[in-house]
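Chemist: sequence first, predicted coordinates after that:
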Amino acid sequence: MAVAGTDRPTHGVDVTGDPLERGIASLAAHAEYTKGLGAGAFEPRPFLTWEARQGGPALGVEAAVLFDVHQLAFEGPPPWEQ
């Protein structure tokens, strides 16, 4: 499981250029979802660009998404397979 927005990320992905643009377009296409992200109109471009540029230096790139990776462990089959 990958969790973004942690204090000490363990992994990262370079999203410079087209990947960031596709992410912006994807979030912009989900107006029902973004309605709940704060007062007034939510603008994906400034938010996602700022967030990705914060992570970029950790990977030595312009823009990156940083996250922690956690291994899920189950006794027996995972619940969705039961």
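Modeler: Looks like it arrived, so ask away.
Chemist: can we go C-alpha only for contacts and neighbour counts from here?
Modeler: Noted.
Chemist: show me where this structure has strands.
Modeler: For the chain, applying DSSP state E gives strands covering 2-4, 11-14, 64-69.
Chemist: counting by contacts, list what the second one packs against.
Modeler: Packing contacts for strand 11-14, counted by 3 or more CA pairs under 8 Å, 6 or more residues apart in numbering; DSSP states H and E, involve helix 44-59, strand 64-69.
Chemist: mind running it again at 10 Å?
Modeler: Where contact means 3 or more CA pairs under 10 Å, 6 or more residues apart in numbering; DSSP states H and E, strand 11-14 is packed against strand 2-4, helix 44-59, strand 64-69.
Chemist: A further structure is provided below for comparison with the first:
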Amino acid sequence: EDLAMWVESIVREGWSGEVLDKSIGGSRGEEGEMLKLLRIGMSCCEWSLENRFGWKEAVAKIEELKEIDHVGVGIQSQDSELSL
């Protein structure tokens, strides 16, 4: 069994905390973002060439995450300004 298969089994079983670096810390939302990034990385390690992400697709997916995160931060800051 290789590392990618082990990580996939851990995530599938809901034990993702075992593969994430706890020293990074963060909130529950940040853990979700780290899991999304982990899944992109796992897609780069797929055995099937048809399912495996190429580097361009991986970069595009990471950029999508950054855009979603940026929009989410904007919404959160607007919400906090409204509550003042």
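Modeler: Nice, thanks for sending it over. Quick caveat: nothing in here was measured; it's all calculated off a predicted structure.
Chemist: so after superposing, what's the score?
Modeler: The TM-score (TM-score structural alignment, normalised by the length of the first structure) is 0.36; 42 aligned residues with a CA RMSD of 2.9 Å.
Chemist: would CSV of the helices and strands packed on strand 11-14 of the first structure with mean neighbour count and distance to residue 22 of the first structure be doable?
Modeler: Listed next are those as CSV, based on neighbours: other CA atoms under 10 Å; distance: least, CA to CA, whole Å:
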stretch, mean neighbour count, distance to residue 22 of the first structure
strand 2-4, 13, 18
helix 44-59, 16, 11
strand 64-69, 20, 14
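Chemist: let me have the ones you listed in TSV, extended by distance to residue 20 of the first structure.
Modeler: Listed next are those as TSV, based on distance: least, CA to CA, whole Å:
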stretch	distance to residue 20 of the first structure
strand 2-4	15
helix 44-59	7
strand 64-69	9
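Chemist: for residue 26 of the first structure, find the nearest of these.
Modeler: Closest to residue 26 of the first structure of these is helix 44-59 (CA to CA; 9.1 Å).
Chemist: quick one: what helix or strand has the closest residue in space to residue 8 of the second structure that isn't next to it in sequence in it?
Modeler: Closest residue to residue 8 of the second structure apart from its sequence neighbours, by CA to CA, 6 or more residues apart in numbering: residue 42 at 7.3 Å. Assessed by DSSP states H and E, residue 42 of the second structure sits inside helix 28-43.
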